[in-house]
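Chemist: Here is a sequence together with a model predicted from it:
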Amino acid sequence: MGLSRKEQVFMALLGASGVAGLTALILLLVEAASVLLPANTKFGIVFDAGSSHTSLFLYQWPADKENGTGVVSQALACQVEGPGISSYASDPAQAGESLQGCLEEALVLIPEAQHRKTPTFLGATAGMRLLRQKNSSQAKDIFAAVSQVLGRSPVDFWGAELLTGQDEGAFGWITVNYGLGTLVKYSFTGEWIRPPEETLVGALDMGGASTQITFVPGGPISDKSTQADFRLYGSDYSVYTHSYLCFGRDQMLSRLLVGLVQSHPAALLRHPCYLSGYQTTLALAPLYESPCVDTTPPLGLPQNLTVEGTGNPGACVSAIQELFNFSACQGQEDCAFDGVYQPPVRGQFYPLSTANATVWEFCQRSWKLVEASYPGQDRWLRDYCASGLYILTLLRDGYGFSEETWPSIQFRKQAGGVDIGWTLGYMLNLTGMIPAEAPAQWRAESYSVWVATVVFLVLTLVAVLGAAAVQLFWVQD
């Protein structure tokens, strides 16, 4: 039996109401997606041209928050193939070409229409600082080569520059605290607030050629050359920061080896930091080419040196301590080493390396056992013992961490989803992206208003359709 005229009209109106409601629901979901995932996202690229390798970092942020409290996130971390750009002194053009692979990988993630609007920077650190000391002309040629490659790429290239050690440490401090949300955070009351100062963390950075320490001290900074000032989220910060050139991992290993050669000149060198059973042959001349080494090879030594590991952590620590000038701080208050001023360490610290709590035991293992346990890592394994003991010596004897302050150190590679390093702080600074105080609360408010409006329209439509149905029923009756 078929539906009556009234039932047909009623079902049609009911269907229309359902379609309207479903359409409104779809619109709500679409708008919610556009609120949570803005379509107009901006991007920025930073190359970290370190001493041992170069890395590219791609960052993104909602365009509408450029001058507000926008959240910058890391979209890509790409390690460039090959060594650091300072290694291309004899072939500067190759330094620029080496960047192409990672740049192309980043451009795939950026809408093509935004390529020309994507600010791109290259910051070089201690490796290039050493090369400039050694041969400023070669350093200039390398910067020209990378600038040429990036300048002709489909991005908004803002330049390549040599960062000072102070900038490297300070930008690293911004990155860590930005990532952890210790500079500003969104409260439950819907307001952006400044967390207590004691939640700020310090940053320890171990690179290939230099190492940095940055933190907010407990009192005034006596040596103003070690002070960096920022205004972030409407608040002022003064941090202590210092960079030690030639105290990075790679330069430390070279200086350590040279020191052993100088103190025990012989064709066979017994290295206490290499594991027992390890043996290799090294060219002697390259060890003395770094500006960090200010001595000449002992007379009578062959060009190639045979090095044999003894796996003696006690002797290794003694050799490492010779790299520091602790006596320069005698009689000086608030001094780290080499006569450098440093207030007492304060707060929680995020280093950028990894220290093994059982490094001493590791140093006493045989090379054969370790090599079998970590296949394919021979290139790095031989230096694990020296690196671990060096980091412990630097933190304890150099920077002054004690048994009481040691637990405040955390070894991490990321903070808040971004790689720990200077690149994010650098990008925020150069683009003027460091967020201000104004909150982005309008997003939640405008979204609530939009939802209320849609709901009101849907209810109105349903009411009209319902009234029309009732009216038809009355007319039919």
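Modeler: Arrived safely, thanks for sending.
Chemist: CA only for contacts and neighbour counts going forward, please
Modeler: Noted.
Chemist: what about Ala283, neighbour count?
Modeler: Using other CA atoms under 10 Å, Ala283 has 11 other residues around it.
Chemist: got another, please set it beside the one above:
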Amino acid sequence: MDLSNLQSRVSSAYIPPHRTQLHPRMHTFSSLSPPNNQPKSHSNRDKWLILAASLFVVPFLFYLFTIARGVHQSSKFGESKPKLFGIIIDAGLTGSRIHVFEFLNEGMTPFIGLDGTGSSSLKVSPGLPRFANDPESAGQSILGLIEFAKKRIPKSEWKDTKVQLMGTGELEKLGLDSREAILESCRRVLRSSGFLFKDEWAAIMKGQEEGLYAWVAANYALGTLGGEPQETTGVVELGGASMQVAFAPRDPPPMQFSRIIKLAGVTYNLYIQSMPHFGQDAVWESLGEIQNSRDMLTFSSSGEGIAGNPCIPRGYDLTSNASNAKLLASQPVGNFSACKSEVMALLKRRQEKCVHPPCEIVSYFLVEFLGKPVPPDKFFYISEFFGLVPKASLSELESAGQHYCEDDWYKLKNQHHGIDDLDLLRYCFSSAYIVALLHQSLGITMIDKRIGFANQSGSTPLDWTLGAFILQTMLE
């Protein structure tokens, strides 16, 4: 679906067409001709009556015109409808990203521009999980994000603008004391930010919640949110620590995977499953650990005999990122095909050594997805990736991946100003991971244009943060 067409449809919903039509009886009056047999005296009398009426009607019309002009030129008539704001901080493994949403709260669904005018974002590194040994510094790491939001929201709106911090699964892996200390450090900063905040708005998000939010975001963007359940689109989000799957099945899903919500007067009983260890961040970190073990050649099934890390572009300076040395301990050699092979080998190994189910990629949801109940064209795939239109095919993604893998690092930096080094570094791996998972594992064709990319270069994100904001705004 073309998102530009979608945007025009969404916008038009707020400006219903009006038609003015002449009543059929008026045609009768207008077609009547004056009788020819009226006496001349009556004709003269009618002329005087018309003249007298005009003396009263013309001043009255002038009075109405003056009043209407004054109302039209008043400040209340001319001012645009007020814009509202909301803030969500996505606290992930590699960094914390703030999303500042700007919206019109009309009708049952908030209106957010999907052309880049509806939100702005900024990411800072490292992520909150990196402060496990120094939790008091976690709050200081998000100060820059708060200042970013203050520059984009009028000061008069701060006290009414809700700010939330949502930690992903990486934070949950920390010990209880470290986790709570990190969150409390962030809460102190948010309490004093001037924005609307409550302590419970800084918390760790469960995998099922992320899947729900991704489903809301995809269906909002596709124009199906608020429609009948069978008209909505399922979503597969290739997230951070886990992969999320959400869709509305024909039959009620098992209790452990069921989530019932009511939006715009419609009740949805969704199937939502979070698949640990298959998110991009989790696979990236595992791949780095394997590289660091110096055992890639024996582990690899690629057979290409390429020494070093094929998922890192040539020319990248490993010493420039000491904090990420665990992941980047091998020589960068940048090769898309080899990187994709390494990712496939890792995914296969992960399934074979599953310890905490569900670890299988092919699970209940795929039986539904690949079978008759939920046809493939009812699913949409979301991943964060830069440089592509909001929806693209796997073939286009593969071409972009070859660019990010095999071009020199300094050439990439010159071509993509303003992109964080760690984000730019991972685009080679991310493209290989998405193609390997969706094409080789799930059987999605290379020409299928249902891959949605959460472009973080300025446009409104097509990811779970958009869905979280929309859902919570609708439920309030």
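Modeler: Cool, got the structure. Predicted model, so just to flag it, every value in this text is computed and none were measured.
Chemist: Quick check: which helices or strands does the longest helix along the first structure pack against?
Modeler: The longest helix of the first structure (DSSP state H) is helix 442-476. In this structure, helix 442-476 of the first structure makes packing contacts with helix 5-36, judged by 3 or more CA pairs under 8 Å, 6 or more residues apart in numbering; DSSP states H and E.
Chemist: Please compute how far the helix it packs on lies from its chain's middle.
Modeler: On the basis of CA atoms, centre = their mean, to the nearest Å, helix 5-36 of the first structure sits 48 Å off its chain's mean C-alpha point.
Chemist: Ok, stretch 415-434 of the first structure next?
Modeler: Relative to its chain's centre, stretch 415-434 of the first structure lies at 7 Å (CA atoms, centre = their mean).
Chemist: cool, stretch 190-208 of the second structure as well?
Modeler: Counting by CA atoms, centre = their mean, stretch 190-208 of the second structure is centred 19 Å from the centre of its parent chain.
Chemist: One more: stretch 310-323 of the second structure?
Modeler: 29 Å.
Chemist: List the contacts of that stretch.
Modeler: Contact partners of stretch 310-323 of the second structure, identified using CA atoms under 8 Å, 6 or more residues apart in numbering, comprise 325, 328-329, 332-336, 338-339, 404-410, 425-426, 428-429.
Chemist: ok, now stretch 100-117 of the second structure?
Modeler: Against stretch 100-117 of the second structure from outside (CA under 8 Å, 6+ apart): 3-4, 7, 10-11, 81-88, 118-121, 149, 152, 221, 264, 458-460, 470, 473-474.
Chemist: report the longest strand in the second structure, please.
Modeler: Ordering each strand of the second structure by length in residues (DSSP state E) puts strand 266-276 first.
Chemist: what residues does that strand touch?
Modeler: With CA under 8 Å, 6+ apart, strand 266-276 of the second structure has contacts from 207-208, 211-212, 226-229, 241-249, 252-254, 257-262, 358-359, 361, 365.
Chemist: Likewise for stretch 106-126 of the first structure?
Modeler: Applying CA under 8 Å, 6+ apart, the external contacts of stretch 106-126 of the first structure come out as 42-51, 58, 76, 154-165, 168, 208-210, 245, 427, 431.
Chemist: In helices, which of those appear?
Modeler: Those of the contacts of stretch 106-126 of the first structure lying in helices (DSSP H): 165, 168, 427, 431.
Chemist: Make sure Gly123 of the first structure is indeed in a strand.
Modeler: Yes - according to DSSP: H, G, I helix; E, B strand; the rest coil, Gly123 of the first structure belongs to a strand.
Chemist: who are the neighbours in contact with the aligned partner of Pro126 of the second structure in the first structure?
Modeler: Under the alignment (TM-score structural alignment), Pro126 of the second structure pairs with Pro83 of the first structure. The neighbourhood of Pro83 of the first structure, defined by CA under 8 Å, 6+ apart, consists of 51-54.
Chemist: Would you agree Pro83 of the first structure falls within a helix?
Modeler: No - applying three-state DSSP, one finds Pro83 of the first structure to be coil, outside a helix.
Chemist: Show me where the stretch 251-400 of the first structure has its strands.
Modeler: 268-271, 279-283, 304-309, 348-351 (DSSP state E, counting those that start in this stretch).
Chemist: Might you report the residue contacts of Arg129 of the first structure?
Modeler: With CA under 8 Å, 6+ apart, Arg129 of the first structure has these contacts: Leu162.
Chemist: How much space separates it from Asp223 of the first structure?
Modeler: Counting by CA to CA, to the nearest Å, the separation of Arg129 of the first structure from Asp223 of the first structure is 23 Å.
Chemist: Same question for Lys134 of the first structure.
Modeler: 29 Å.
Chemist: quick one, which of these two is more surrounded?
Modeler: It is Lys134, of Lys134 of the first structure and Asp223, that has more neighbours when counted by other CA under 10 Å, with 15 against 12.
Chemist: gap between that one and Met128 of the first structure?
Modeler: For Lys134 of the first structure, the distance to Met128 of the first structure (CA to CA) stands at 10 Å.
Chemist: do the same with Cys329 of the first structure
Modeler: 29 Å.
Chemist: which of these two has more neighbours?
Modeler: Neighbour count, other CA under 10 Å: between Cys329 of the first structure and Met128, Met128 has more, with 30 against 16.
Chemist: In space, what's closest to the more buried one - neighbours in sequence excluded?
Modeler: Using CA to CA, 6 or more residues apart in numbering and skipping residues adjacent in sequence, the residue nearest Met128 of the first structure is Ser86, 5.4 Å away.
Chemist: Repeat that for Ser254 of the first structure.
Modeler: Take Ser254 of the first structure and drop its neighbours on the chain: the residue closest to it by CA to CA, 6+ apart is Leu287, 6.2 Å away.
Chemist: What is the equivalent residue in the second structure for that neighbour?
Modeler: Under TM-score structural alignment, Leu287 of the first structure pairs with Lys326 in the second structure.
Chemist: what number of residues lie near that match?
Modeler: Residues near Lys326 of the second structure, counting by other CA under 10 Å: 15.
Chemist: any idea how far it lies from Tyr364 of the second structure?
Modeler: For Lys326 of the second structure, the distance to Tyr364 of the second structure (CA to CA) stands at 35 Å.
Chemist: Alright, I will stop here.
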